[in-house]
Structures are given as structure tokens and as C-alpha cells.
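Colleague: One predicted model, sequence on top.
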Amino acid sequence: MKNVTEFRITVSQQVLDDLKHRLQNTRWPGEADGSGWAFGTSEAYLKNLVHYWQTSYDWRKHESLLNKYPQYIADVNGIKVHFQYIKGKSNNAKPLILTHGWPDSYYRFHKMIPLLTEGNQSFDLVIPSIPGFGFSEKTALSSEAVADLWKVLMTGNLGYEKFYAAGGDISMNVTKALASKYAEVVAGVHFTDVGYPMGQEDPATMTEAEKQFAGFVQQWWYAEGAYAMVHATKPQSLAYGLNDSPVGLAGWILSFINAGAPAEIIEEAFGGRDALLTNIMIYWVTQSVSTSMRMYKADAIAQWSGAQPLKKTNVPAGVALFPREAQFPKEWAERSVNVVSFNKMKEGGHFAALEVPGVFADELRNFFYSIK
């Protein structure tokens, strides 16, 4: 490995004591009678979660679990990138980079590590924190710029001649860019979503199924898409409150998780209550919520500046459509990626790696080992 140093998470007790003080002194805003989750994150639910956070959640326990697998900091084109690196047990292990989204983190994949590194069909897993997120440098980059870094990380810092990549949510754009720009070194890609109609498509070229999907997306955007518009336009205004209040941070993150999962299964959909809080803690202890949101602004600036759309390539692509994701038709995926495998999954949602890690691990293994 080149320009890589070992890393361990060691959060100071002062940070944890300060968190405890802030949680104890939360000024609750109140909520409309009977509103539940209809106005955003339920205050009743959040109060219950914060009580658990204060009385039962153990960061030191989870810090130790986060340090279970090897972690490193790489200097990639002058930017410090945090990543986990776990070698597969088989002789023919395939190098695979897994990229998280928002509002999660590299922690999204922790349940899948043992599932993907054991057995005869295993992977050398590289699980980075996107710059601006978690323990990487607090530098917000566009998705395409992140893809540029990943190519250097995999081929330069780690020395792989070819590698595989998977992503969804924000990392869908990163993974698309890898396939489009670096087809000579990217052997295959996998997605759980492939982007959404944004009104730029010619309706005459769209199938009936695509038009129905576009209508659904428009309706969803008006109901649930405010977070993305704020991130893409005024992330700094929001950052002051989220970086100062752990309850505010939790409320904002939970609001988006709820957009992809019914309130009654919100914890299950994210892998459990402790998983919810560990993910929130990663944002809190690194003070990275501001730069994480700025990635949306960076992507928006790239789009507004007239950057050319990424070209579709011949890199083999697998797509897994989970039942609680927006149900796009196969032909929509085929517009932007070379779909050679399209599977409608029987269970799971937006955070499938946390909710149904075994199902997702099998999907990745079956796909990547079916291509050369």
C-alpha cells in the first residue's frame, strides 16, 4: 500500500461528556396533537430514542466494534480518505469497493463484512468514508470527483489492476461515474437504484412504465424531497443547528430514514436501535454533517455549470430492486448502465445492507462472480 497509514477511532471523553450535557439540556419544540410522523420526525419517538441514548447506548462498546476491522487513512490526490480494508479468505478474492450514501456512513456495510470475506467466493473489501463524511477529510466533493479519488485509491494506493464497485443513494452517482470514466479498470458495477426522472427526458422516448415511474417520483419529491433541496441550495444555514444539537441532528437524519421506511419499522429498517445511534454518533463525533450535506451542493454546482452527462459504458452492471425502494422498470436502468442482471428482491429497503445483509451479500456475490 502506498501513502497509507493505520487508523483507530479514539473519541475523547470530553466529547462524550459534552454530548451528555447537550442531550440533558435539549429544548423540545413540541408537536401538533396526533401528528405522528406527518410533520417530520415524531417528537414522541425521538424523546424515547434520546432517553435510550442517554441511559442505555454505549459508545465505547460500539467504538470497539468499529475498530474490530482494519482501518486506514490514505493520501489520495492530497485528500485524506478514511477506509476499512478487509482481505477475503479465498485465493481468487475479488477487490470490491462499497460506497455509502447519506444519511448513513461507511458503517452501513459492517454486517456484510464477514459475509463477503469468508468462503470460496470472497472479496477484498474496501469501504471508504466519502470525503466530507465521518473520519475522512472535511472536504465536500461532487460524485464525479469522488469517483476520481476511488480510482486512484484502488489502483494507486492499493495497487489493483482491476476492481469492482457497488453503491446506491449518493454513491449510485459515484459508481456510475467509475464505470463511465474508468471502464478500463472497473470490471463490474452493482446498483440498488439508478437515478430518477427529473423532467429532462423526452416523453416520446419513454415507455409507459417509465412514465408511471416518473409520476411516482414527482409525487415523492414534493412530499419527501425537501431535505435534498435544502442540501443542494442552503446547506450552511441548516448546518448551524445540526452541528450544535445532537437531537436536531438525530431528528433530521431520522426524517429521511422514515421517508424510506414506515415509522413502525424504522429501527428494523436501519438494522436496529443501536445501529441508528452509532450512525448518528459518527456524524456527531466527527462534526461532519455540514460537509456531508455540501456534497449535494457540489453535485448541483457541477450540474448547473453545464458539465456533460456521463456516457453509458459497456461495464457489466447488476441491479437489485428492493421492495421499499422506488420501483423503477428495467428499461429505466438500461438508459444509463449496461444491465446484465436485474433482480427484484423479496425483502428489504433503502438500507438493505443493514436490514437484510445476508440477502444483499448473496446478491453481490452471485452477480460479481457471474462476470469476469
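Modeller: Sure, I can see it. Numbering: from 1, shown residues only.
Colleague: going forward, measure contacts and count neighbours with C-alpha atoms only.
Modeller: Noted.
Colleague: Tell me which residues are up against stretch 297-316.
Modeller: Outside stretch 297-316, the residues within contact range by C-alpha atoms under 8 Å, 6 or more residues apart in numbering are 140-143, 176-177, 179-181, 183, 186-189, 231-233, 235, 335-340, 371.
Colleague: Check those for burial and list the buried ones.
Modeller: Among the contacts of stretch 297-316, those buried by neighbour count (16 or more other C-alpha atoms under 10 Å) are 140-143, 176-177, 179-181, 183, 186-189, 231-233, 235, 336-339.
Colleague: So which of those sit within helices?
Modeller: Ser143, Lys176, Ala177, Ala179, Ser180, Lys181, His231, Ala232, Thr233, Pro235 (DSSP state H).
Colleague: Any chance of TSV for the residues you listed, columns distance to Ser90?
Modeller: Putting these into TSV (distance: C-alpha to C-alpha, whole Å) gives the following:
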residue	distance to Ser90
Ser143	32
Lys176	28
Ala177	29
Ala179	26
Ser180	29
Lys181	30
His231	42
Ala232	43
Thr233	46
Pro235	44
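Colleague: closest to Ala261 among the residues you listed?
Modeller: Ala261 lies nearest to His231 out of these, by C-alpha to C-alpha, at 21.0 Å.
Colleague: list the contacts for the closest one?
Modeller: Contacts for His231 (C-alpha under 8 Å, 6+ apart) come out as Met293, Arg294, Met295, Tyr296, Lys297.
Colleague: Got another one to weigh against that:
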Amino acid sequence: MSSEPYDVEISDETLDDLRDRLSRTRWPDQVTDAGWEYGANLEYMRELVEYWRDDFDWREQEATINEFDHYRAEVGDTGIHYIHERGAGDNSTPLVLLHGWPGSFVQMLDIIPLLTDPKSHGGDPAESFDVIVPSLPGYGFSDRPSEPGMSLSRIADLFDKLLIEEIGYERYAVRGSDLGSGIIQQLAVKYPDSLIGTHQSGTNPFIDEEQIPEDPTEAEQEFLDNAQNWNQQEMAYAMEHSTKPQTLSYGLNESPSGLAAWIIEKFRTLSHNDGDIEDSFTKDELLTNLTVYWATETIGSSIRLYYEMTQDPGEWGEMNTPTAMLMSSHDMFETPREWVERTQRVDRWTEVSRGGHFLEWEEPELVAEDICEFFATLDDPETE
């Protein structure tokens, strides 16, 4: 293995082709006053696609992305893209930030400076972090797996090897939500000695029948009822990802407007807003993430991870790593602490009323503050 510096760069040919495809979008019809009840709203999608075609400046976003230190490493037979920003402190804690779907490393850009240089943002300089943001295999500028089996468990293997053998840390902290939390669970079971602690967020609506206790509390029963309702109303996309991802890939990889509709509807549904997605994200933020998916042709490989994790659910056992949970009341539905404590250790439980499923992106200051406060309570970590 060897890491090499990496610059994010999308060719002019790819960008010209994108604009051409956007200009030739064949729009569907929509019933009167549909809003978002039927799915991605036609008026908003027209507005967003027009902006993507005529006004969005990828080169400006690309320059901002490349202000961070990017690398690519061959870990086993998989190329992994990652950001590695060193902390300003003398004894910075290595911290891995893990995204999920439909996010990417882009969702972590705003929080990185808050963690690497807290002094410049009103924080304690002693609480700085070395921040590592990998793109999951099949996402962004990491390799697209060509063989079956790239499950959450396999990704945990690759990321532990990246952090310990390639970058050279003895131990590291990790923060994640969505699929990132699934990777954290695998790390905690398989590599507990590598972990300083974990910081997690998010509601998980996937409930295995074996997880349901015979004596749920009132709060847990409400959670289970909410999970059932959410799965019926909002999770059809995940079922398709988990069963026939290849079928979706043809249309989403061919049509940028189709890709946008598939992803944007999820950002609106899962973020904290009053019906307007731009309460949570600017057009430029949404389109930077979308352009990464489009240009790298990773929509198929990204959703295939759902299939892989159903085929290989990973290893399960005692999770005794120090853990903080930052839980928003606007993330799908509320999760009671006692439910989480049935399967893992919880040292810190913080409930907030701002932000949704993408907390690092929606409320970076809030997340950074909670991360700093939690890891300051732990013993000084062994670092590089």
C-alpha cells in the first residue's frame, strides 16, 4: 500500500456532456398541485436542472474541494480516496468521518476546519483532530468494486487497514451516521483495540424481528410502530437498492435529471426543513454532491452497497467502545436511548431539535461541539 496525493478534477468533456444531457431532458407530466406528495416536484426539479446547466460553477466548487489534502491509497485490491487534514494542536486525535447514501465526502467539508483548528472558531485549541474523510468503495473517487462482496463488514476491514497500516495511526476515533454507522458497528466488533471511541447519529428504521424484545418499553413500542410506518411510506427506494440495484442503474447513470430526482427527494425528506429543501442546503451544495455522483458514474456502485449488506450482514457481538450518540428529533423519527442500549454501550446521549439525517452538513457547529466535548472526556489517545 502507498498513499499518493490526489487532486479532484473532472474533465471539460464530462462537464460539456453533462450540460448537453441536461438541456435535452425529457420532462414527465405531473398532476395539478402535486407538491412533493408524489415524489420529486416537477417545478423544483426544472428550476434545479436549469441552474445546474446554466449557472452552477463546478470549477469554483472543485477549487474549494482541492483546498483540502486529498490522497488515494491502494488498500488490498481497492483504491480508496480520502481527505487527510492535520490538526493544529500538538496532540491531535485522529478522527474518521464516515458518510452514507446519498451523501459523499462533500457533506463533511464544512465541519473539517471546525475540528482541525477549533481555536480559529472559538473552541479549545487542545481539542483539535486529525480528520480523515474516506469515500466509501463505490462512492466518489474511490474505486467501484467489480466483484461481489463489498459489504459494510468488508469496508470496515479496508478502513481499519487504511488507518493503521497505511496512514500509521495506532488508534483512531470515528464519527458517522446512516451507512457510516453500520461500518462503525463492524469496526467496534471486529477491531475494538483500534478504536478510541465512536460518535454516532441517526435513526435506523431497519428492524430485524430478532431485535424486537418481548417486553418493549412504551417508548420502544412507539419507536417500533414509527419504524413500521416509515418503512411502508418512505423506504421503497432502499428495498429496490437492496434487491435489484442494477435495474435502477441504467436510467440513473444515463440521465442527470433522473439522478437528481432520485437523490434530491431523499435530501428533502431526510433533512430538517419546512418543506423547502433550500432551508437546509444551497443549490450549489446539492449540485456539488450530485456532480460527484454523475462524473464518477458511481450511482450504481453506491446503491449496490445496500444489496451487499443484505447478503453479508457482518459480525455482531458486544460493542464496548466508548460511544456518544447525538440524536435529532427531526431525523426520521425519535429513537429512545433504551433501544440503543440493548445492542451497544452508550456513554453520552445528547438530544437536539435542529438538523436532520445529515447533521454534519446541516449543523456542522453543533456536531463539532459535541464531538469535542465527548472526546475531551476520554483519556488522552495514543496517536501517530
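Modeller: Noted; the coordinates are in hand. Please read all numbers here as calculations on a predicted model, not as lab measurements.
Colleague: Show me what His51 of the first structure aligns to in the second structure.
Modeller: Counting by TM-score structural alignment, His51 of the first structure corresponds to Glu50 in the second structure.
Colleague: and what of Gln218 of the first structure?
Modeller: So Gln218 of the first structure corresponds to Gln228, using TM-score structural alignment.
Colleague: Which of the helices or strands spans that match?
Modeller: helix 218-234 (DSSP states H and E).
Colleague: Name the residues of that helix that are buried.
Modeller: Within helix 218-234 of the second structure, the residues that count as buried by 16+ other C-alpha under 10 Å are Glu220, Gln221, Glu222, Phe223, Leu224, Asn226, Ala227, Trp230, Asn231.
Colleague: Could I get the contacting residues of the fourth one?
Modeller: This points to Phe223 of the second structure. By C-alpha under 8 Å, 6+ apart, Phe223 of the second structure lies in contact with Phe333, Glu334, Thr335, Pro336.
Colleague: Identify, from those, the entry nearest to Val96 of the second structure.
Modeller: Thr335 (24.1 Å).
Colleague: right, and the closest one touches Thr203 too?
Modeller: Yes. Using C-alpha atoms under 8 Å, Thr335 of the second structure makes contact with Thr203 at a distance of 6.2 Å.
Colleague: now stretch 95-106 of the first structure, how far from the centre of its chain.
Modeller: 5 Å (C-alpha atoms, centre = their mean, to the nearest Å).
Colleague: which residues in the second structure does it match up with?
Modeller: Counting by TM-score structural alignment, stretch 95-106 of the first structure pairs with residues 94-105 of the second structure.
Colleague: In contact with Lys161 of the second structure, which residues?
Modeller: Counting by C-alpha under 8 Å, 6+ apart, Lys161 of the second structure makes contact with Val75.
Colleague: With Ile280 of the first structure instead?
Modeller: Ile280 of the first structure neighbours (C-alpha under 8 Å, 6+ apart): Leu249, Ala250, Ile253.
Colleague: So which residues of the second structure form strands?
Modeller: 3-5, 70-75, 78-85, 93-98, 129-134, 172-176, 195-200, 323-328, 348-352 (DSSP state E).
Colleague: which strands and helices sit next to the second one?
Modeller: This points to strand 70-75 of the second structure. Counting contacts by 3 or more C-alpha pairs under 8 Å, 6 or more residues apart in numbering; DSSP states H and E, strand 70-75 of the second structure packs against strand 3-5, strand 78-85.
Colleague: Can you give me the neighbour number for the residue nearest to Pro145 of the second structure when sequence neighbours are not counted?
Modeller: With C-alpha to C-alpha, 6 or more residues apart in numbering as the criterion, Pro145 of the second structure has its nearest non-adjacent residue at 6.0 Å, and that residue is Gly138. Neighbourhood size, Gly138 of the second structure [other C-alpha atoms under 10 Å]: 25.
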